[in-house]
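Participant: Need the 3D shape of this:
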Amino acid sequence: MNEIEIFRARALAGVAHGFLGRKGGVSTGDMASLNVGLGSRDDPALIAENRRRAVEAVLPDARLVSVHQVHSADCVTVAAPWEDRLRPHADALVTDRPGLALGILTADCAPVLFADTQAGVVGAAHAGWKGALGGVTDSTIAAMEMLGASRDRMVAAVGPCIARASYEVDAGFLARFAEADPANERFFTEGRREDHWQFDLEAYVAHRLAAAGLRTVEMLGQDTYARPEHFYSYRRATHRREPDYGRQISIVGLA
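Facilitator: Below is the predicted model of the structure:
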């Protein structure tokens, strides 16, 4: 059995965290192997085991807390764990309580993990293009501040996500970002097809974090689309006409 593959950020050294790939689980077929997506068609028992393994690899004996992700800018503050069936609709979580593993699921979108070690506050955000543009990282920072964190001390890392070379978008997509801020056009380069562009989601998310005042922002530079042996990818599964796709998880917590 393959060991669980964990990508870690130097910026979060000393913090229990991990951006997990697809290795080390029990799922099979297109979902092989560490699929943690409750919304997938995978066997729920296998998903539960994969989620257990993921938590044990990052923060043993912690209780996993995740949300029903809807590509929003909404962030919830976690004081106690909830059952999976009661997950609130949101795309980010923050806590100051030890023993909770905040989990964000992705399959091309950008997972972002945050920490202010002095305040003892951590956060996790799911930043797809819609949530990133809508300000999900800003909401996460604001929620952490409500728990006593300071953006002067916060650090953040942007984990594996679809890279510019793999992310072709149309003119309407570019227009949304240009309307929000004309300077956003710098995150787009000409695509291989006419009237199409390549979008750098990772760089855009990092920009939003820096613009919010975070001094330490790390990008892991891992392309989920281009590395099928390491990551699940919604876009890759769509291009291959696969019936479903798995999700990987990124976790942060306080010991």
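Participant: hey, let's count contacts and neighbours off CA atoms from now on
Facilitator: OK.
Participant: who touches whichever helix or strand G131 is part of?
Facilitator: Element membership for G131 (DSSP states H and E) is helix 129-134. If you take CA atoms under 8 Å, 6 or more residues apart in numbering as the criterion, helix 129-134 is touched by 71-73, 91, 109, 177, 201, 204-205, 208.
Participant: Before we compare anything, build this one as well:
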Amino acid sequence: MIPRLTSNLLNAPHGFFGREGGVSEGIFASLNGSLHSGDELEPVTENRQRMTEALGAEHVLTAKQTHSARAILVGEPFPPDQRPEADALVTGKAGLAVGVLAADCVPVLFDGGDLVAAAHAGWRGSLGGILEATVALMEAEGVARENLRAAIGPHLRGSHFEVREDLLSEVTAKYPDADQFFTKKDAEHWHYDHTGFVRARLIEAGISDDLIADTGGNTLAEPQRFFSYRAACHAGEKQFGHNLSAIVPGVARPA
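Facilitator: Reported below is the predicted structural model:
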């Protein structure tokens, strides 16, 4: 089995995969899951097939992510070159895993029983409402918010997420109480506890705090385990791989 992080809180088969256990080479070594990173198609296809099999799924779908607040429902596989623009995918189709790609952003997997979802929550997306949009769509499809469970995967943690005042100002302009997630580092920089902000957004969306798990994992601090955009920048690399996180319904959704 290829390495992956999981949460006992989620009942549906799922996994937060890192960079170990694949066949890609060089800066993409080894489990790069991105079809648009600059990696060769053949190894990425093999990597995604390994993750698909690890989940016990028939397909793993990822969207064209744009740091938006767009969540969509999918019921059938789509070709890689016809990926819809979205930052969260929801499904109830047995055998169909929905996933997101990240390389510092926060991946969040949702389990609503016969309906599951995967969301990509970068700082722009979490501020723009991608998590709330995901919960709203799942509710519209029949899942009670109080029955939702969520798991936060590996991402850029507060101790390494250094930001300037412009980001702080943008976040606190919309959520004044979000100042609690920023810690002053020096005259021009703060550390941003994006983990805490994401959890706050999930709770505000109606998910109970005790039904939100965190698998741990700091992408920038653990470059051997996870792909990281900032780590690539620090190394002077213009390309980088992506971690894939995905979840598949445990049972078929009633027609």
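Participant: Mind telling me the TM-score for this superposition?
Facilitator: Superposed pair, TM-score by TM-score structural alignment, normalised by the length of structure 1: 0.95. Supporting alignment: 248 aligned residues with a CA RMSD of 1.0 Å.
Participant: The contacts of helix 129-134 of structure 1: which two are farthest apart?
Facilitator: Spanning the widest gap among the contacts of helix 129-134 of structure 1 are D91 and F177, at 19.9 Å by CA to CA.
Participant: residues contacting the equivalent of R247 of structure 1 over in structure 2?
Facilitator: Matched to structure 2 by TM-score structural alignment, R247 of structure 1 sits across from H242. Residues near H242 of structure 2 by CA under 8 Å, 6+ apart: 19, 32-34, 37, 101-103, 227-228.
Participant: tell me which of those residues is nearest to E53 of structure 2?
Facilitator: Scanning the contacts of H242 of structure 2 for proximity to E53 of structure 2, where the rule is CA to CA, the winner is G33, at 13.8 Å.
Participant: any idea what sits nearest the equivalent of that closest one over in structure 1, other than its immediate chain neighbours?
Facilitator: Using TM-score structural alignment, the partner of G33 of structure 2 in structure 1 is V36. Once flanking residues are discounted, V36 of structure 1 sits nearest to I47: 5.1 Å by CA to CA, 6 or more residues apart in numbering.
Participant: for the host helix or strand of the one you found, which positions count as buried?
Facilitator: For I47 of structure 1, the element it lies in under DSSP H and E is helix 44-58. Neighbour counts over helix 44-58 of structure 1 (16 or more other CA atoms under 10 Å) mark 46-55, 57-58 as buried.
Participant: Rebuild the residues you listed as CSV, extending it with distance to H126 of structure 1.
Facilitator: Below are those laid out as CSV (distance: CA to CA, whole Å):
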residue, distance to H126 of structure 1
L46, 23
I47, 19
A48, 20
E49, 22
N50, 20
R51, 17
R52, 20
R53, 21
A54, 17
V55, 18
A57, 20
V58, 18
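Participant: which among those gets closest to D84 of structure 1?
Facilitator: Distance to D84 of structure 1 across the buried residues of helix 44-58 of structure 1 (CA to CA) is lowest for A48, with 10.3 Å.
Participant: Which residue in structure 2 aligns with the closest one?
Facilitator: Using TM-score structural alignment, A48 of structure 1 lines up with T45 in structure 2.
Participant: tell me the residue furthest from the middle of structure 1?
Facilitator: E194 (30.7 Å; CA atoms, centre = their mean).
Participant: And the aligned residue in structure 2 for that residue, how far from G158 of structure 2?
Facilitator: In structure 2, the residue paired with E194 of structure 1 is A187, using TM-score structural alignment. Using CA to CA, to the nearest Å, we find A187 of structure 2 at a distance of 17 Å from G158 of structure 2.
Participant: Ok, L41 of structure 2 next?
Facilitator: Applying CA to CA to L41 of structure 2 and G158 of structure 2 gives a distance of 34 Å.
Participant: likewise H234 of structure 2?
Facilitator: H234 of structure 2 is 17 Å from G158 of structure 2, by CA to CA.
Participant: of these two, who's got more company?
Facilitator: G158 (19 against 10; other CA atoms under 10 Å).
Participant: name the element the more buried one belongs to?
Facilitator: Judged by DSSP H and E, G158 of structure 2 forms part of no helix or strand.
Participant: Make sure it is actually in contact with T195.
Facilitator: Yes: with contact defined as CA atoms under 8 Å, G158 of structure 2 reaches T195; the gap is 7.3 Å.
Participant: that older thread, the helix holding G131 of structure 1 vs structure 2, average distance?
Facilitator: Here the mean offset of helix 129-134 of structure 1 against structure 2 after fitting is 0.3 Å, by mean CA distance after the TM-score superposition for structure 1.
Participant: matching residues in structure 2 for the following helix or strand past that helix?
Facilitator: Downstream of helix 129-134 of structure 1, the first helix or strand assigned by DSSP H and E is helix 136-146. Mapping helix 136-146 of structure 1 onto structure 2 (TM-score structural alignment) gives residues 130-140.
Participant: just to revisit the earlier point, quick one: contacts for the residue farthest from the centre of structure 1?
Facilitator: With CA under 8 Å, 6+ apart, E194 of structure 1 has no contacts at all.
Participant: Spell out the secondary structure type for it.
Facilitator: Per DSSP: H, G, I helix; E, B strand; the rest coil, the local secondary structure of E194 of structure 1 is coil.
Participant: For E218 of structure 1, state which of the contacts of helix 129-134 of structure 1 is nearest.
Facilitator: Nearest member of the contacts of helix 129-134 of structure 1 to E218 of structure 1, counting by CA to CA, is V205, at 10.6 Å.
Participant: Which position in structure 2 pairs with the closest one?
Facilitator: With TM-score structural alignment as the criterion, V205 of structure 1 matches V198.
Participant: Excluding sequence neighbours, find me the nearest residue to that match.
Facilitator: Using CA to CA, 6+ apart, the nearest residue to V198 of structure 2 is S126, at 6.6 Å.
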